[in-house]
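Asker: Provided below are the primary sequence and the corresponding predicted coordinates.
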Amino acid sequence: MTPAVVGRRVLGLVGVLAALYGGAVLTGEGQVVDASAFTGVARFDTVGVDPAGALREVAPLLALVVVVVMAVAALRRGRSRDVAAAVVIVGASFVAARALKAVLDRPYLGDNGYLDNTFPSGHAAGLTALLVAAVVLAPPSARTARLSVVLATVAAVGGYASVVSYAHRPSDVVGAVLVVAVVATVTVAVFGVDGPRGWPAWSWTAVGVAALVCLALLGVEQTMEPGVFDDVLQNIALSASVWLACLTCFLTTSPREREGVVSGQR
């Protein structure tokens, strides 16, 4: 990626992150919508909370084991640059998420979930960063859009588990993923590492349109009478938003040209 492309992507990601924080954390309406996810989750309390809590704790550990094994294999093949990039992505993402959580303020605008600031989620940042690192450590021929979609789905399931287990609001998870996206975009550019290739030319447009649809669904949901359909629609929109954020995290580390050409083994 050229510096201009990296700059545009980072500015775009930071802009979305700032808008998310401003809308979901600094406004009363945003806090209400964000915290209302817990109301929808509560309807499925008896079947979802305990498994989600276990998944939230176990998923990052399993991902860490896989990444360590991949890093050792990459080092044996002389791919020290890929390993260094992976280490920076994981370490810097986690530190950045923790630092933002400590620095950012959450004003009291009503009893909307936890009163303390939980934005962004450290667990979601750690899991997502590890999965992005897994793509960086994969053999160049395996760094495909298909692999990214699979890992983005894993990241989304693990991230939304924090919502289902009442550990975080949806904005915390999306914010964490955006932090990882910023770190990963800069890191792959600085280290000259190839991100996933093979994305269709319309990928960015599709993600943007889907994000707008999710926002529209949340807007419609807020006008509905409380009930099962209302809660299901809300969880669909919120979980889809998390998945789109995770997908963007992988998409933004890809080369600008997404014609599917795969680089050779270094």
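Answerer: Thanks, I have it. Residues are numbered from 1 along each chain as shown.

Asker: alpha carbons only for contacts and neighbour counts from here, please
Answerer: Fine.

Asker: tell me which element residue 125 is part of?
Answerer: Assessed by DSSP states H and E, residue 125 sits inside helix 122-137.

Asker: So which bits of the helix or strand just after that helix are buried?
Answerer: Toward the C-terminus, helix 122-137 is succeeded by helix 145-164 as the next helix or strand (DSSP H and E). Neighbour counts over helix 145-164 (16 or more other Cα atoms under 10 Å) mark 145, 147-149, 151-164 as buried.

Asker: What of stretch 231-239?
Answerer: In stretch 231-239, counting by 16+ other Cα under 10 Å, buried: 231-235, 237-239.

Asker: got JSON lines for those residues, with secondary structure too?
Answerer: Converted to JSON lines, these look like this (DSSP: H, G, I helix; E, B strand; the rest coil):
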{"residue": "231", "secondary structure": "helix"}
{"residue": "232", "secondary structure": "helix"}
{"residue": "233", "secondary structure": "helix"}
{"residue": "234", "secondary structure": "helix"}
{"residue": "235", "secondary structure": "helix"}
{"residue": "237", "secondary structure": "helix"}
{"residue": "238", "secondary structure": "helix"}
{"residue": "239", "secondary structure": "helix"}
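
Asker: pull the longest helix from the protein.
Answerer: helix 45-76 (DSSP state H).

Asker: And that one, what does it pack against?
Answerer: helix 80-103, helix 122-137, helix 145-164 (3 or more Cα pairs under 8 Å, 6 or more residues apart in numbering; DSSP states H and E).

Asker: Tell me what angle the first one forms with helix 45-76.
Answerer: Spelled out, it's helix 80-103. Going by axes from the mean of the first three to the mean of the last three Cα atoms, to 10 degrees, helix 80-103 is angled at 140 degrees with respect to helix 45-76.

Asker: again, but for the shortest one
Answerer: Counting by the same axes, to 10 degrees, helix 122-137 lies at 40 degrees to helix 45-76.

Asker: contacting residues around stretch 6-23?
Answerer: 30, 119, 171, 175, 178-179, 181-182, 185-186, 189, 252 (Cα atoms under 8 Å, 6 or more residues apart in numbering).

Asker: this is the other structure I want to compare:
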Amino acid sequence: MKVAQIGSGTPEVAVVAGIHGDEPCGVRAVERLLDERPTVERPVKLIVANEKALERQVRFVDEDLNRAFPGDPDAKTHEGQLAHRLVEELEGCLTFSMHSTQSHAEPFAIVNGVNETAEEIVPQLPVTAMVETSNFAEGRLFSEIDTVEVECGMQGSETAAQNADRLTRAFLTAVGALPGDTMYNDLPVYRLTDVIRKQEADTYEVFVDNFAEVEAGESFAAADGDEQVADESFYPVLMSSNGYRDVFGYAAEKLDVLTAPPAAD
């Protein structure tokens, strides 16, 4: 784990990249901040988490780090020990954690709860949606640390790396670490309600778009040509044919649309 800091003092804000070793987009954003060393108005801790997995270009070494929190210093896995160290390092910090996906090109945010912090910060980020995932938070970083997680784009793409840099700077501006102004967006909010599992098969297909409502009775995916039909309407999130080994993705409900505050005269 690589830990660095820009600005002097004790950080209350942190940026984390490389939770998964096959998602390098956030690492690029952190490295750029360290190269440029911008003048900050409050100190920021910068962390590249799973260096061993990044070196091997694999998602994880022994287990998924973002399912291993709070971790244990005596864990038998690399990620179990790393999770414990990372929680210690991030204690007291509002944390921004970057990921990428095989299912959706546009950036969106994931939070453990739609609280005051999320409602204030996430609409200032260049994201298309906010997803509340408290029903599925076990073992994830934000189960232990106050965290805004973002999916920056398609895994391994240059666009995801560019988005990661843009998202990081927007976050740091929103929390008052970087000078300047942000732009508030009207932001739809969803809550994950169920896991959409898939049977073992040779080929998988997904027929729907993420965040586009699937109506009851509509076919939304197939395994070896065997179609799955929605029993009730839902919004697909992180749906892809091969992004996960045993699930297509998640079903969600739409909660609200956060509207931008009126512009000051």
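Answerer: That came in fine, so what should we check first? Computed from a predicted structure; not experimentally measured.

Asker: TM-score of the superposition?
Answerer: The TM-score (TM-score structural alignment, normalised by the length of structure 2) is 0.28; 123 aligned residues with a Cα RMSD of 6.0 Å.

Asker: Which two of the contacts of stretch 6-23 of structure 1 have the greatest separation?
Answerer: Farthest pair in the contacts of stretch 6-23 of structure 1 (Cα to Cα) is 30 and 189. Separation: 34.2 Å.

Asker: what residue is smack in the middle of structure 1?
Answerer: For structure 1, residue 177 is the residue whose C-alpha lies nearest the centre (Cα atoms, centre = their mean; 2.7 Å).

Asker: just checking, next helix/strand downstream of the helix or strand hosting it?
Answerer: Assigned by DSSP H and E, residue 177 of structure 1 belongs to helix 170-191. With elements assigned by DSSP H and E, the helix or strand that comes after helix 170-191 of structure 1 is helix 203-222.

Asker: For that next one, which helices and strands make contact with it?
Answerer: Against helix 203-222 of structure 1 (3+ Cα pairs under 8 Å, 6+ apart) you get helix 228-251.

Asker: hmm, who's touching the helix it packs on?
Answerer: Contacts for helix 228-251 of structure 1 (Cα under 8 Å, 6+ apart): 37, 39-41, 43, 128, 132, 145, 148-149, 152-153, 155-157, 159-160, 170, 173-174, 177-178, 180-181, 184, 195-196, 199, 207, 210-211, 214-215, 217-218, 221, 224.

Asker: which among those residues end up buried?
Answerer: 37, 40-41, 128, 132, 145, 148-149, 152-153, 155-157, 159-160, 170, 173-174, 177-178, 180-181, 184, 195-196, 199, 207, 210-211, 214, 217-218, 221.

Asker: Pull out the buried residues from the helix or strand that contains residue 79 of structure 2.
Answerer: Taking DSSP H and E as the criterion, residue 79 of structure 2 maps to helix 78-90. Residues of helix 78-90 of structure 2 classed as buried: 78-87, 90 (neighbour count, 16+ other Cα under 10 Å).

Asker: Now the two most distant members of those residues.
Answerer: So, the buried residues of helix 78-90 of structure 2 by Cα to Cα: farthest apart are 78 and 90, at 18.2 Å.

Asker: By neighbour count, which of the contacts of stretch 6-23 of structure 1 wins?
Answerer: residue 181 (31 neighbours; other Cα atoms under 10 Å).

Asker: Identify the residue spatially nearest to it, adjacent ones excluded.
Answerer: residue 249 (4.4 Å; Cα to Cα, 6 or more residues apart in numbering).

Asker: I'd like the distance from the one you found to residue 72 of structure 1, if you could.
Answerer: Separation of residue 249 of structure 1 from residue 72 of structure 1 (Cα to Cα, to the nearest Å): 24 Å.

Asker: now swap in residue 88 of structure 1 and tell me
Answerer: From residue 88 of structure 1 over to residue 72 of structure 1 (counting by Cα to Cα), the distance is 16 Å.

Asker: Check residue 95 of structure 1 too.
Answerer: With Cα to Cα as the criterion, residue 95 of structure 1 and residue 72 of structure 1 are 23 Å apart.

Asker: Am I right that residue 173 of structure 2 sits in a helix?
Answerer: Yes - assessed with three-state DSSP, residue 173 of structure 2 lies in a helix.

Asker: And it, how far from residue 82 of structure 2?
Answerer: To residue 82 of structure 2, residue 173 of structure 2 is 29 Å away according to Cα to Cα.

Asker: What of residue 206 of structure 2?
Answerer: Distance from residue 206 of structure 2 to residue 82 of structure 2, by Cα to Cα: 35 Å.

Asker: what does residue 116 of structure 2 give?
Answerer: Residue 116 of structure 2 is 29 Å from residue 82 of structure 2, by Cα to Cα.

Asker: do residue 26 of structure 2 as well
Answerer: On the measure of Cα to Cα, residue 26 of structure 2 and residue 82 of structure 2 end up 18 Å apart.

Asker: same question, residue 196 of structure 2
Answerer: Distance of residue 196 of structure 2 to residue 82 of structure 2, given as Cα to Cα: 30 Å.

Asker: And residue 132 of structure 2, by the same measure?
Answerer: When residue 132 of structure 2 is compared with residue 82 of structure 2 (using Cα to Cα), they lie 25 Å apart.

Asker: same thing with residue 3 of structure 2?
Answerer: 13 Å.

Asker: Break down the stretch 151-265 of structure 2 into its strands, ranges please.
Answerer: 187-197, 204-206, 219-223, 226-229, 235-237, 247-258 (DSSP state E, counting those that start in this stretch).

Asker: In TSV: those, plus distance to residue 168 of structure 2.
Answerer: Shown next, in TSV, are these (distance: least, Cα to Cα, whole Å):
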stretch	distance to residue 168 of structure 2
strand 187-197	18
strand 204-206	31
strand 219-223	34
strand 226-229	38
strand 235-237	22
strand 247-258	21
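
Asker: And the ones you listed: which comes nearest residue 164 of structure 2?
Answerer: strand 187-197 (18.8 Å).

Asker: Ends of stretch 235-250 of structure 2, what's the gap?
Answerer: Start and end residues of stretch 235-250 of structure 2 are separated by 8 Å (Cα to Cα).
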